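# my questions concern the predicted model and sequence given below.
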Amino acid sequence: MRTSALQTPQPASNTPPPPEPPPVGHRRLRLALGWGAVALLAGHASYQGGLAFDLMTAVMWAVSVVTDAAGVPFHLDWFGMSHRLAAVALGAGIAVATLRYQRRSRGACPRCGRHGHAARRDLTWLIRPASIVAAVPAIGYLALKLHWGFGGTLGLRDPAVFAGVKPWSPGMGDTAVMALIGVLVTFAMAYQRPRLPRWLLLAPALIGCLLLLPVGGISTGYLLLVWLSGDHSAFHGDLAAWVVIAVYPSFLIWGVGLAVVTVGFYFQTRRSCRRCGRG
């Protein structure tokens, strides 16, 4: 009996394709080398504030040019910034390659990291409290900078240290605006209101993490070492001791809270993977 040329169409299967077979080799060694290289490049880029201070100085330099603030000592280290940016780019490339290998070697999709049919987890319980943790130091920093910009002397040992400073002076209004944007972006990610494109929230959030975590971590570590060494000279400058103690560790708290919100928002809102179909 001849088989008909017209076959009954089969329904499309929603089952994702099986993952690629795990590569053989020294998995632990490869992962150690990959993540070790990423750590070294990240350390180089963030050494003594590194790229974070480069970005902040670039913002202040741009403001000083626009406002024609004469005598403001914001000079960009173009050579240093260029090789730190190169280190970040190279580190990001190695991190992506290492992460893909790590996922593939455990049988997951190398693009998204999903495996099996696990349901998407609701991370609201983590994201929203973290947004409060990030917003509190940001609002305090914003208020302090505006206070100084409008001529206030709270937290200043020498009231003349910011003499002649205006809200639009570099390092005052610009950093306050950046803090305000950070608060708005944080709450927009935590509550997903208003509905905005993911990249419009993730891009400034990632930049904020790159600024806050290195500066906050390095400054907090330095203050802790100075305190333990018994040399308290860092707490007797133009700023009151409580300002030094409150501001720099608050950058670390702010950065950690923002990082938690950013990562949670990324996983909460990511779509089905174009490679494996899982979502």
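Perfect, I can see it now.

# use CA for all of it now, contacts and neighbours both
Noted.

# the most centrally placed residue in the chain: what's it in contact with?
For the chain, Cys209 is the residue whose C-alpha lies nearest the centre (CA atoms, centre = their mean; 2.0 Å). Counting by CA atoms under 8 Å, 6 or more residues apart in numbering, Cys209 makes contact with 255-256, 258-259.

# what's the next secondary structure element after the strand or helix carrying it?
Assigned by DSSP states H and E, Cys209 belongs to helix 198-229. Using DSSP H and E, the helix or strand that follows helix 198-229 in sequence is helix 241-269.

# here comes the other one, which I'd like you to weigh against the first:
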Amino acid sequence: MTRTIQNAPLPRAQRDASTEGRPAPGARRFPVGWAAFLALLTYGLAHVYWALGGSGFPFGAEDANPEYSAFEHIGRAQLAPWVAAGFLLSAGVALLLALPGRRRIPAPVLLGATAVSAAAVLGTLADFRILGNLAYVFMLRFSAINWTVINQVFAVVAVGLMVMSAVTYQRRVTGACVGCGRTDSGAGWTSSAAAARWGRKAAYTAVAVPLVYASTRWAWALGYPLGISDKMWQEGKEDHLWLFGAALATMGALGSLLTLGLVQRWGEVFPRWMIGLRGRRVPLALATVPASLVSVMVTTAGIMYIRLHFQGAFDDPKHNWGATVPETIWPVWGVALAAATLAYYFRRRGACKRCGRGGH
């Protein structure tokens, strides 16, 4: 009898409490909160250096391509102190998120500050050049990547880590598992069945939007000036721009079709024609990591085009709408792709090694 009592499993509440804050067995927990703090602090101090007169400031009037910048006419002396303050304040919030336990500052305030930091970076500092330079990476033209784009990537990664830390903090203060976010109250919209429903709608939306953009570029390459003036089409033809644009559009369209893998069987198990891999389970990260990165890049690119429209940066948008309007719906593409990716993760994540929830 004694042995039975000693070997009986702990109630779930006690088991969760005993494992709270500990890494899963056999795994090393990545300190994302501290990584976010260090990245934001480092970048904030870099902007302090630039504010004090250091060379190499990457934004505003000193941008490699200031016409794309939200701060095109603002110089380093005016802009760098504000950017430094923003990143240093974000580092302070990240530190509060990373420290164990609860804060005196209400959680909604910390989570709201995180959202503001992410929105500021994605809406002002980052732009479509991150997505454009990805093509240079595939073409092994690394010399074409400029200093501004490198800084944009660093800023996006820093606030991305901050968002991940905020998610972990929110789980911790609400009593959810910090590993998977599940609670004893039920999965709700994060359940596999629910995610399958709303994830399918998101995936189909993420497929449709880039095809709208691609259709204009294919039309130009085939000789039809869809949405642009004859003069603009002729100028682009002479410089072979439309062939290059059609190639990029085709890459985007093929990528959008891969989005279907988030809701199709071949996105979970390698199909038969993939010799050496057929029948094997598709690693979760192989689908979620690239899709998450693309969702961020197309969203920032779309936000930039919307911003430039409001700034009046495009000539004759009424007659050349095909050159800029399709890009303004890219945020819909990015959000839909992010949602479809999240649904895919919810469907496939299985039981949590930390809390044991999710098992069948």
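Happy to help now that I have it. As the structure is a prediction and not an experimental result, all values here were calculated from the model.

# still on that earlier bit, mind telling me what the residue nearest to the centre of structure 1 corresponds to in structure 2?
Under the alignment (TM-score structural alignment), Cys209 of structure 1 maps onto Ser295 of structure 2.

# against Leu38 of structure 2, how distant is that match?
Ser295 of structure 2 sits 25 Å away from Leu38 of structure 2, going by CA to CA, to the nearest Å.

# how about Ile303 of structure 2?
The value you get for Ile303 of structure 2 to Leu38 of structure 2, if CA to CA is used, is 27 Å.

# mind checking which of the two has more residues around it?
Ile303 (22 against 16; other CA atoms under 10 Å).

# what sits up against stretch 174-184 of structure 1?
Defining contact as CA under 8 Å, 6+ apart, one finds that stretch 174-184 of structure 1 is touched by 59-60, 63, 134-135, 138-139, 141-143, 145-146, 168, 204-205, 208.

# re the thing from before, let's have the contacts of Cys209 of structure 1 in CSV, adding distance to Thr124 of structure 1 and neighbour count.
As requested, the contacts of Cys209 of structure 1 are arranged in CSV below (distance: CA to CA, whole Å; neighbours: other CA atoms under 10 Å):
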residue, distance to Thr124 of structure 1, neighbour count
Gly255, 19, 28
Val256, 17, 21
Leu258, 14, 32
Ala259, 14, 24
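
# wait, Ala188 of structure 1 touches Leu200, no?
No - Ala188 of structure 1 is beyond contact range of Leu200, at 10.4 Å (criterion: CA atoms under 8 Å).

# who has more neighbours, these two?
Ala188 (17 against 10).

# what's the match for the more buried one in structure 2?
By TM-score structural alignment, Ala188 of structure 1 lines up with Gly261.

# nearest residue to that match other than its sequence neighbours?
Gly267 (3.9 Å; CA to CA, 6 or more residues apart in numbering).

# next, count neighbours for that neighbour.
That count, for Gly267 of structure 2 with other CA under 10 Å as the rule, works out to 20.

# circling back: would you double-check that the match of Ala188 of structure 1 falls in a helix?
Yes - the assignment for Gly261 of structure 2 is a helix, going by DSSP: H, G, I helix; E, B strand; the rest coil.

# correct me, but it touches Val282?
No - assessed by CA under 8 Å, Gly261 of structure 2 is found out of contact with Val282, at 10.2 Å.

# what's the overlap in contacts for those two?
Common neighbours of Gly261 of structure 2 and Val282 (CA under 8 Å, 6+ apart) are 267-268.

# in the helix holding Cys209 of structure 1, what's buried?
Buried residues in helix 198-229 of structure 1, counting neighbours by 16 or more other CA atoms under 10 Å, are found at 201-202, 204-206, 208-220, 223.

# what's the answer for stretch 119-130 of structure 2, then?
Under 16+ other CA under 10 Å, the buried positions of stretch 119-130 of structure 2 are 121-130.

# so where do the helices sit in the stretch 51-200 of structure 2?
Ranges of helices in the stretch 51-200 of structure 2, per DSSP state H, counting those that start in this stretch, are 76-98, 107-120, 129-138, 147-174, 192-221.

# so can I have JSON lines of the ones you listed showing distance to Thr328 of structure 2?
Output for the helices of the stretch 51-200 of structure 2, formatted as JSON lines (distance: least, CA to CA, whole Å):
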{"stretch": "helix 76-98", "distance to Thr328 of structure 2": "26"}
{"stretch": "helix 107-120", "distance to Thr328 of structure 2": "17"}
{"stretch": "helix 129-138", "distance to Thr328 of structure 2": "15"}
{"stretch": "helix 147-174", "distance to Thr328 of structure 2": "20"}
{"stretch": "helix 192-221", "distance to Thr328 of structure 2": "10"}
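
# out of those, flag the one nearest Pro9 of structure 2.
Minimum separation from Pro9 of structure 2 across these (CA to CA) falls at helix 147-174, 23.6 Å.

# Glu327 of structure 2 is nearest to which of the helices of the stretch 51-200 of structure 2?
Of all the helices of the stretch 51-200 of structure 2, helix 192-221 comes closest under CA to CA, at 6.8 Å.

# off-centre distance for the very next helix or strand once past that closest one?
The first helix or strand that comes after helix 192-221 of structure 2 along the chain, using DSSP H and E, is helix 230-238. Its chain's average C-alpha position is 35 Å from that of helix 230-238 of structure 2, according to CA atoms, centre = their mean, to the nearest Å.

# got the angle for helix 230-238 of structure 2 vs helix 192-221?
If you take axes from the mean of the first three to the mean of the last three CA atoms, to 10 degrees, helix 230-238 of structure 2 sits at 90 degrees to helix 192-221.

# ok, residues contacting helix 230-238 of structure 2?
220, 225, 242.

# can you rerun that using 7 Å?
For helix 230-238 of structure 2, the external contacting residues (CA atoms under 7 Å, 6 or more residues apart in numbering) are 225, 242.

# buried residues, that helix. List them.
Buried residues in helix 230-238 of structure 2, counting neighbours by 16+ other CA under 10 Å, are found at 233, 236.

# can you identify the element that follows that helix toward the C-terminus?
Using DSSP H and E, the next helix or strand after helix 230-238 of structure 2 towards the C-terminus is helix 241-258.

# next, the buried residues of that following helix.
Of the residues in helix 241-258 of structure 2, those buried by neighbour count under the rule 16+ other CA under 10 Å are 241-243, 245-250, 252-253, 256-258.
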